[in-house]
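*Asks:* Dropping the sequence and predicted coords here.
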Amino acid sequence: DEALLGRLFQYRFHSGAGLRGHSFGNLFLTALSHVTGDFTHAVRVSSEVLAIRGRIFPSTNQLVSLEATLENGKVIAGETHIGATRARIRRVHLVPRKVKPLPEVLEAIAAADLILLGPGSLFTSIIPNLLVSGVAEAIEKSRATRVYIANLMTQPGETLGYTLVDHVRAIHQHTGRKIIDCVVINDRPLAPEVLRRYKHQGAEPVSIDRAELQRMGLECVFDNLLEVHGVVRHNPTRLASLLIENFVKK
């Protein structure tokens, strides 16, 4: 079941010593890298283990950590701690600052017809990959259509109160480049009971200002992309169909 497998790899542990805050997908790759002895090789082998079509590349094979500077000036280190903070994030950066990209990543970007960013954690998943030296530059120079798939919900602390405009601006400000042409947005509202549950957790739907997005020069594509199975997620089949219909050249 592809949908179940997708939810499994996105699952984050909410309790357990050493597990809390980590996703199953990250733990799977960590274990596989220990077995194979090389992280880059582990990512490639994961495609075979999971019978995934296509190729997967990490943005870098260097040992890198993530730091965030909060609005109050405090600096937090590590993805788990950053994701757990309740304070607003001003900026994130890699340690070390200069990180070499995997050559295959730049080659894949240059050859792409369509580049997708997201959905995913803004400050701990999407932006860090764009901070690897040369990646944002390659995306900016690419002739591909560059699409940002808008998150359905904010994340407690990390993006609390963030609108979609805020998400896009954060990406452009961190990279110093305009690397998004279009945003894909869910237009199906959530049921009241789901909204109440997420509000209790400190999350809310990402608000959309279509006029402001268009003033930023962004094309907006709306559709019903919602799937709710305990948690709110994009429906992978509908999302894939939308991307193919709107952006893949016939």
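*Replies:* Yep, it's here. Numbering: from 1, shown residues only.
*Asks:* switch to C-alpha atoms for all contacts and neighbour counts from now on
*Replies:* OK.
*Asks:* and the most centrally placed residue in the chain, what is it in contact with?
*Replies:* Centroid check for the chain by Cα atoms, centre = their mean gives Gly120 as the closest residue, at 2.8 Å. If a contact means Cα atoms under 8 Å, 6 or more residues apart in numbering, then Gly120 has Ile126, Asn151 as its contacts.
*Asks:* does it sit in a helix, a strand or a coil?
*Replies:* Look at Gly120: counting by DSSP: H, G, I helix; E, B strand; the rest coil, its state is coil.
*Asks:* That one and Pro103, how far apart?
*Replies:* Relative to Pro103, Gly120 is positioned 24 Å away (Cα to Cα, to the nearest Å).
*Asks:* Repeat that for Ser23.
*Replies:* On the measure of Cα to Cα, Ser23 and Pro103 end up 27 Å apart.
*Asks:* So between those two, which is more surrounded?
*Replies:* A side-by-side neighbour count of Ser23 and Pro103, using other Cα atoms under 10 Å, places Ser23 first with 17 against 12.
*Asks:* Is the more buried one in contact with Gln10, as I believe?
*Replies:* Yes. Ser23 lies in contact with Gln10 (Cα atoms under 8 Å); the separation is 6.1 Å.
*Asks:* here comes the other one, which I'd like you to weigh against the first:
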Amino acid sequence: MSVAVTMFNGGRGAASIARGMLSTPGVGLSLVVNGYDNGQSTGALRRYLPGMLGPSDFRKNLLLHLDPADPAQAALTTVLEHRLPPGTTPAGLTEVIDAVAARRGRFAALPEEASALVAGHLRAFARRLAAAPHGFDLADCALGNLVFAGAYLRLGRDFNAAVDACARAFGSPVRLLNVTNGENAFLVALRRDGTLLADEADIVAPRDQRRPQAAITDLFLLPEPVGGRRRAQLEASPPEWARDDLLRERAEVTPNPRALEAIMTADLIVYGPGTPHSSLLPSYLTPGVADAVARSRAAAKVFVVNTRDDHDSRGLSAPDLVDRTLTYLGDPGNRRRLVTHVLSHHGPDVPAVPRGVLGRGEWAGARWLTADLEDPGRPGAHHGRRTADALLAIRDEAALAGAR
């Protein structure tokens, strides 16, 4: 019997769980991701190609199935992860593209069809760079991000079509879906003390967020980045005024129908681990997502707690993180049963779980379960197969209970 699993995730936070699902016979995996990444070279790429969402988290999810022990798959990994060195010129990029097309050097083991597709996308970006050479520095840019950018240009600046094209080029068995229809938007946040976090990179930057006034209280999607003057105006305003202004300025985004369909036809929905404010919670702001979860046939809708605190969630307990998910889904009391179960690692360093919650085995109407989920060889990461097995067991038990 096949099991359709749909997981909300970011870039790497849920990668081990996704790999665990992929290694399980009979599981079909859909990943729902957003494109608000705006850090470093990704932010530079978005500024260079106005209207384009951030490809980084999608690129990272194309690595899930690739085995470094297989030469062809290792070469595909190299394409996705290779960073262009400082001083790379457009001519230097052309040399890299020629090596990809001819399958030379580090790209020698590339499958022929993949090399042709990847080189075609890269050449489309190189043509854009030749026509407008100023405003973009190739240094430290992931080659895989340029593959996405080239596909975006070739396909009429359709970001979701570019995601599909790159998934085909790299042979991904995952149904990789942008949560929206591809409308451009920029993520900003407010802290309790009124400090504005002007982009996604600022949200995940290390800071002492254990102080109550440093906690992130609000997320917004805006149609344009916040410039220096606007940032100064917002930070000079009382927090409640800044909040109202940002709400009035928010971007209009629409849901990707294929993402909604994947949610509604899932047998298991997973709210994956990762950086909540930068990667996960923004997806739940998408209109239609909460309704799709509520209407889903999924027997279990499971929130997976991180095995470690992230920079953007320090000072928040595990129940706090569940509450924030429900709030951004528009169901703070969980009356619609958008979360049926919570699964957390029982180690000492996870976001705090109050003893009363563990004693009751329940929070906000969701059943709270614990298990040994951390990978002993990679502290802070979930053990992929063990966590996948636990999630599928929750689904099986819930499906059996529902059939009685």
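*Replies:* Structure received. Just so you know, these numbers come straight off a predicted model, no measurement behind them.
*Asks:* what TM-score do we get after superposing?
*Replies:* In this superposition the chains share a TM-score of 0.78, using TM-score structural alignment, normalised by the length of structure 1; 223 aligned residues with a Cα RMSD of 2.9 Å.
*Asks:* mind listing the helices for the stretch 301-404 of structure 2?
*Replies:* 318-328, 355-360, 384-403 (DSSP state H, counting those that start in this stretch).
*Asks:* Rebuild those helices as a markdown table, extending it with distance to Gly288 of structure 2.
*Replies:* A markdown table is the format used below for the helices of the stretch 301-404 of structure 2 (distance: least, Cα to Cα, whole Å):
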| stretch | distance to Gly288 of structure 2 |
| --- | --- |
| helix 318-328 | 12 |
| helix 355-360 | 30 |
| helix 384-403 | 24 |
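*Asks:* So for Leu117 of structure 2, which of those helices sits nearest?
*Replies:* Closest to Leu117 of structure 2 of these is helix 384-403 (Cα to Cα; 30.8 Å).
*Asks:* What are the buried residues along that closest one?
*Replies:* 384-388, 390-392, 394-396, 398-399 (16 or more other Cα atoms under 10 Å).
*Asks:* And stretch 149-166 of structure 1, by the same measure?
*Replies:* Applying 16+ other Cα under 10 Å to stretch 149-166 of structure 1 flags 149-165 as buried.
*Asks:* Trace Asp181 of structure 1 over to structure 2, please.
*Replies:* With TM-score structural alignment as the criterion, Asp181 of structure 1 lines up with Thr340 in structure 2.
*Asks:* Kindly state which residue of structure 2 is aligned to Leu116 of structure 1.
*Replies:* Using TM-score structural alignment, Leu116 of structure 1 sits opposite Val270 in structure 2.
*Asks:* can you check Ser142 of structure 1 too?
*Replies:* So, by TM-score structural alignment, Ser142 of structure 1 is matched to Ser296.
*Asks:* Ile82 of structure 1 too?
*Replies:* In structure 2, Ile82 of structure 1 lands on Ile203 (TM-score structural alignment).
*Asks:* which residues sit in contact with the nearest residue to its match once chain neighbours are set aside?
*Replies:* Distances taken as Cα to Cα, 6 or more residues apart in numbering place Leu197 nearest to Ile203 of structure 2, at 5.7 Å, with adjacent residues excluded. Neighbour list for Leu197 of structure 2: Val188, Ala189, Leu190, Arg191, Ile203 [criterion: Cα under 8 Å, 6+ apart].
*Asks:* ditto for Leu190 of structure 2
*Replies:* Going by Cα under 8 Å, 6+ apart, the list of residues near Leu190 of structure 2 reads Leu196, Leu197, Ile216, Thr217, Asp218, Leu219, Pro239, Arg243.
*Asks:* Doesn't the fourth one lie inside a helix?
*Replies:* Pointing back at Thr217 of structure 2 there. No. Remark: Thr217 of structure 2 does not belong to a helix; assigned using three-state DSSP, it is strand.
*Asks:* My read is that it contacts Thr195, right?
*Replies:* No. If you go by Cα under 8 Å, Thr217 of structure 2 and Thr195 don't touch, sitting 10.4 Å apart.
*Asks:* If you count surrounding residues, which of the two has more?
*Replies:* Neighbour count, other Cα under 10 Å: between Thr217 of structure 2 and Thr195, Thr195 has more, with 21 against 15.
*Asks:* and the gap between the spatially closest residue to that one that is not a sequence neighbour and Trp241 of structure 2?
*Replies:* For Thr195 of structure 2, ignoring the flanking residues on the chain, the nearest one in space by Cα to Cα, 6+ apart is Glu235 at 6.0 Å. The gap separating Glu235 of structure 2 from Trp241 of structure 2 is 10 Å, by Cα to Cα.
*Asks:* Of these two, which one has the most company?
*Replies:* Per other Cα under 10 Å, whichever of Glu235 of structure 2 and Trp241 has more neighbours is Glu235, with 17 against 14.
*Asks:* what's the neighbour count on the aligned residue in structure 1 for Asp323 of structure 2?
*Replies:* In structure 1, the residue matched to Asp323 of structure 2 (TM-score structural alignment) is Arg169. By the measure other Cα under 10 Å, the count of residues near Arg169 of structure 1 is 15.
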